[in-house]
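Trainee: fold the following and give me the result.
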Amino acid sequence: MDYEALFKVTYGMYVITSKTNEKKNGQIANVVFQVVAEPPTIAICINKQNLTHDFIQESRVFGVSVLSQDTPLKLIGHFGFRSGRELDKFKEINHKIGVTGVPLLEDYCIANLEAKVVNVVDVGTHVLYIGEIVNAEVVDEKEPMTYAYYHEIKGGRSPKTAPTYADGGSQR
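Mentor: Below you'll find the predicted structure:
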């Protein structure tokens, strides 16, 4: 199979967040899409091994912070290559708590969305969470960071838990 064909599908760069009790966590993701407009519904794809998955499973809520092109690789690495099991990812990150109780980024994001899970689809190593949006806001008018921009301009890589990681193929 030519994995390069999959790289032609467009993606964005997001921090997906959730909470459980008083704990909060977030991770980088590139799979977020609008399912329908009424009621406003989105879907996200999360690896079952990630702590964020466990938090969404328990709380049934998640947040999406849409990253801007000027997001530093350090922030992406913080949320994408470190586990919330080892550190408090929000300890030194400028954020606020949304209406659902999930943390939402205030820096380097152009929009924040919050959703309540209405359906779950198991896709093997990952789970597709479908959520009805309960709150949304535009934070900035900057350009969104696409997955292609992250790789081609920023020189970013994908962790093995990313849905787009292909063992033996490119780590785009």
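Trainee: contacts, neighbours, all on C-alpha from now
Mentor: Will do.
Trainee: run through the helices of the protein in chain order.
Mentor: Taking DSSP state H as the criterion, the chain carries its helices at 51-59, 73-80, 147-152.
Trainee: now find how far off-centre the second one is within its chain.
Mentor: When C-alpha coordinates are averaged (Cα atoms, centre = their mean, to the nearest Å), helix 73-80 and its chain have centres 12 Å apart.
Trainee: for the comparison step, fold the sequence that follows:
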Amino acid sequence: MNSIDPRALFSLSYGVYILSTEFEGKKNGQIINALIQVTSDPICIAACLHKDNYTTELVEKSRRFSVSVLEESVPLKFIGIFGFHCGRDFDKFNACSYITGSTGLPVVTDFTLASVEAKVLSVIDVYTHKLFIAQVEAAKALKEGKPLLYADYHSIKKGKSPEKAPSSIFNVLK
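Mentor: This is a model prediction of the structure:
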């Protein structure tokens, strides 16, 4: 690890999103920053989640998830609902506004610029995390605005990463 300077990794660009799912009436979601579009025909995305997270468990069972793209003005307190509470003990959807998307998935609408709904095609084990490759089934722009970048979450909002986040290594830079 001595040859890895976390500042170099911090220069990679990420957004901040809420990834949600539902399985057998149980809704849950979490903050993620590891999300990319990987193909355009068909449109596929990849999302990375920690193996121990409740959302990961539900996505594996449901094989579907939604993504809410957060706007730059989202309050840190709101991010905390989905970033620092466990859905096994706390109903995050009672603390926000959401709709049921066209595929039946919950989509958080508070502070959200756009939503994407996807079905999981494959899951790749990556040490402490699982990488979900999914095909987009629906996408909708909800309002105009600037998306929250992960670097701004740290530099402007002074937010930290949860211990299980892929980017928790950046907390040492605070």
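Trainee: out of the helices of the first structure, deepest packed?
Mentor: Most buried of the helices of the first structure, by mean neighbour count (mean count of other Cα atoms under 10 Å): helix 51-59, with a mean of 20.
Trainee: check the mean deviation of that one from the second structure.
Mentor: Average distance, helix 51-59 of the first structure versus aligned residues of the second structure after superposition (mean Cα distance after the TM-score superposition for the first structure): 0.4 Å.
Trainee: residues in contact with the equivalent of Gly63 of the first structure over in the second structure?
Mentor: Gly63 of the first structure maps onto Ser66 of the second structure when the alignment is built from TM-score structural alignment. With contacts defined as Cα atoms under 8 Å, 6 or more residues apart in numbering, Ser66 of the second structure is in contact with Leu19, Ser20, Thr21, Leu105, Pro106, Val107, Ser115, Val116, Glu117, Ala118.
Trainee: can I get the residues you listed in TSV with distance to Gln135 of the second structure?
Mentor: As requested, the contacts of Ser66 of the second structure are arranged in TSV below (distance: Cα to Cα, whole Å):
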residue	distance to Gln135 of the second structure
Leu19	15
Ser20	15
Thr21	15
Leu105	14
Pro106	17
Val107	17
Ser115	14
Val116	10
Glu117	8
Ala118	5
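Trainee: ok, back up a step: in JSON lines: the helices of the first structure, plus distance to Gly124 of the first structure.
Mentor: Below are the helices of the first structure laid out as JSON lines (distance: least, Cα to Cα, whole Å):
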{"stretch": "helix 51-59", "distance to Gly124 of the first structure": "13"}
{"stretch": "helix 73-80", "distance to Gly124 of the first structure": "20"}
{"stretch": "helix 147-152", "distance to Gly124 of the first structure": "23"}
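Trainee: how about these, which one is nearest Leu128 of the first structure?
Mentor: helix 51-59 (10.1 Å; Cα to Cα).
Trainee: Asp52 of the second structure -> the first structure?
Mentor: Under the alignment (TM-score structural alignment), Asp52 of the second structure maps onto Gln49 of the first structure.
Trainee: Ile81 of the second structure now?
Mentor: Matched by TM-score structural alignment, Ile81 of the second structure corresponds to His78 in the first structure.
Trainee: thinking that match is in contact with Leu87, fair?
Mentor: No. At 10.0 Å, His78 of the first structure and Leu87 do not qualify as touching, with contact defined as Cα atoms under 8 Å.
Trainee: on that earlier part again, look up the closest residue to the match of Asp52 of the second structure, ignoring the ones flanking it.
Mentor: Thr161 (7.7 Å; Cα to Cα, 6 or more residues apart in numbering).
Trainee: look up how far Val134 of the first structure lies from the one you found.
Mentor: Thr161 of the first structure is 28 Å from Val134 of the first structure, where distance means Cα to Cα, to the nearest Å.
Trainee: what's the span of stretch 63-81 of the first structure, first residue to last?
Mentor: 19 Å.
Trainee: repeat that for stretch 156-172 of the first structure.
Mentor: Taking Cα to Cα as the measure, stretch 156-172 of the first structure stretches 8 Å from start to finish.
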